[in-house]
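Undergrad: Below is the structure, and that's it, no one-letter string:
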């Protein structure tokens, strides 16, 4: 069996509270790839809107998604590798993030509303209030097979989740490192 080419970018996706940042950070450490939290690409107006308890509209999301897609493009063109935590809840959002690239993969963190609500209730200091979880699930369009997705259950330890992702990437021992 031939070696599978590593994607230049992984987008760890799911609803708020699914563990995107935690899993993406741990995956970045395991692979030696740069990690970025997609939340850092939000304009201040989006953060304030969510902090006030208002869900974002598609119009709010386009500049944010395009900023993330620009960073993926920059890293991939430079021969690097990046992992980004980003909700990417709709098919159209994922299309914007991909920009037609075939060297980007999604990692979908799947979990129940109950488990995620429990995690959100324990989280302190995050701008996304637990009350917006329903809107996240209402918006979620789970990725389909044709979207080159790796789906993992969040009902495991972070280490087990990362192990499952790495196994599904099928990179074998040849895991590329991020360029300096």
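TA: Looks like it arrived, so ask away. Computed from a prediction, not measured in an experiment: that's the story for all the values here.
Undergrad: Every contact and neighbour count from this point should use C-alpha atoms.
TA: OK.
Undergrad: Let me see the ranges of the helices in the chain.
TA: Taking DSSP state H as the criterion, the chain contains helices spanning 20-31, 44-51, 58-77, 91-98, 113-122, 133-139, 158-169.
Undergrad: another structure for you, compare them:
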């Protein structure tokens, strides 16, 4: 099983991904690690990424997913996965990939981004991410509110994964 914690910046993908991996005793990989330096530089300067910027990044994450699957292990990844077409690349028809959509209000996301330190993402890009976001339906992802505590989110994700 491959879980991908998704959502806009500030949703808590890294924290939830780490906790899920800890609970599942599996590897955790932050999708941001696969961004090119050019992508990171654009985001740091408040320039939204284009689809052309994202395609190589998404294919690299998909390759990492396939590597974990060849090893026969479960893994947790993070990736904003804002559009269905992005999720299609990451899923590639693979029923073993499950998205976890961390959904939150603009107000909560803005508050989190204002207090976050040490990240290359310029908080002014939140609106462009919200504009780009195509929220996944029930057929595509487990949806969990970020208003819950991290532990409650993980509990809810694992409960829903078991029910699938």
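TA: Arrived safely, thanks for sending. Small disclaimer: the values here were computed from a predicted structure and weren't measured.
Undergrad: re earlier: any chance of a markdown table for the helices of the first structure, columns distance to residue 149 of the first structure?
TA: Below are the helices of the first structure laid out as a markdown table (distance: least, CA to CA, whole Å):
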| stretch | distance to residue 149 of the first structure |
| --- | --- |
| helix 20-31 | 15 |
| helix 44-51 | 27 |
| helix 58-77 | 17 |
| helix 91-98 | 11 |
| helix 113-122 | 21 |
| helix 133-139 | 18 |
| helix 158-169 | 10 |
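Undergrad: Out of those, which is the most enclosed?
TA: Scoring these by mean neighbour count under mean count of other CA atoms under 10 Å gives helix 20-31 as the most buried, with a mean of 20.
Undergrad: what do we get in the second structure for residue 141 of the first structure?
TA: Correspondence of residue 141 of the first structure to the second structure, assessed by TM-score structural alignment: residue 134.
Undergrad: any idea what sits nearest its match, other than its immediate chain neighbours?
TA: Nearest non-adjacent residue to residue 134 of the second structure, counting by CA to CA, 6 or more residues apart in numbering: residue 83, 5.0 Å away.
Undergrad: so what's the one you found up against?
TA: 132-135 (CA atoms under 8 Å, 6 or more residues apart in numbering).
Undergrad: Against residue 135 of the second structure, how distant is it?
TA: Counting by CA to CA, to the nearest Å, the gap from residue 83 of the second structure to residue 135 of the second structure is 8 Å.
Undergrad: Now do the shared contacts for the two.
TA: When CA under 8 Å, 6+ apart defines a contact, no residue borders residue 83 of the second structure and residue 135 alike.
Undergrad: Now do the same for residue 114 of the first structure: its match in the second structure.
TA: So residue 114 of the first structure corresponds to residue 107, using TM-score structural alignment.
Undergrad: now swap in residue 60 of the first structure and tell me
TA: The pairwise alignment with the second structure assigns residue 60 of the first structure to residue 53, based on TM-score structural alignment.
Undergrad: surely that match meets residue 37?
TA: No - using CA atoms under 8 Å, residue 53 of the second structure is not in contact with residue 37, being 11.1 Å away.
Undergrad: Which among the helices of the first structure is found nearest to residue 9 of the first structure?
TA: Of all these, helix 58-77 sits nearest to residue 9 of the first structure, with 6.7 Å by CA to CA.
Undergrad: what residues does that closest one touch?
TA: By CA under 8 Å, 6+ apart, the surrounding residues in contact with helix 58-77 of the first structure are 8-9, 38, 41-43, 46, 81-82, 93, 96-99.
Undergrad: got the angle for that helix vs helix 91-98?
TA: Between helix 58-77 of the first structure and helix 91-98, the angle comes out at 30 degrees (axes from the mean of the first three to the mean of the last three CA atoms, to 10 degrees).
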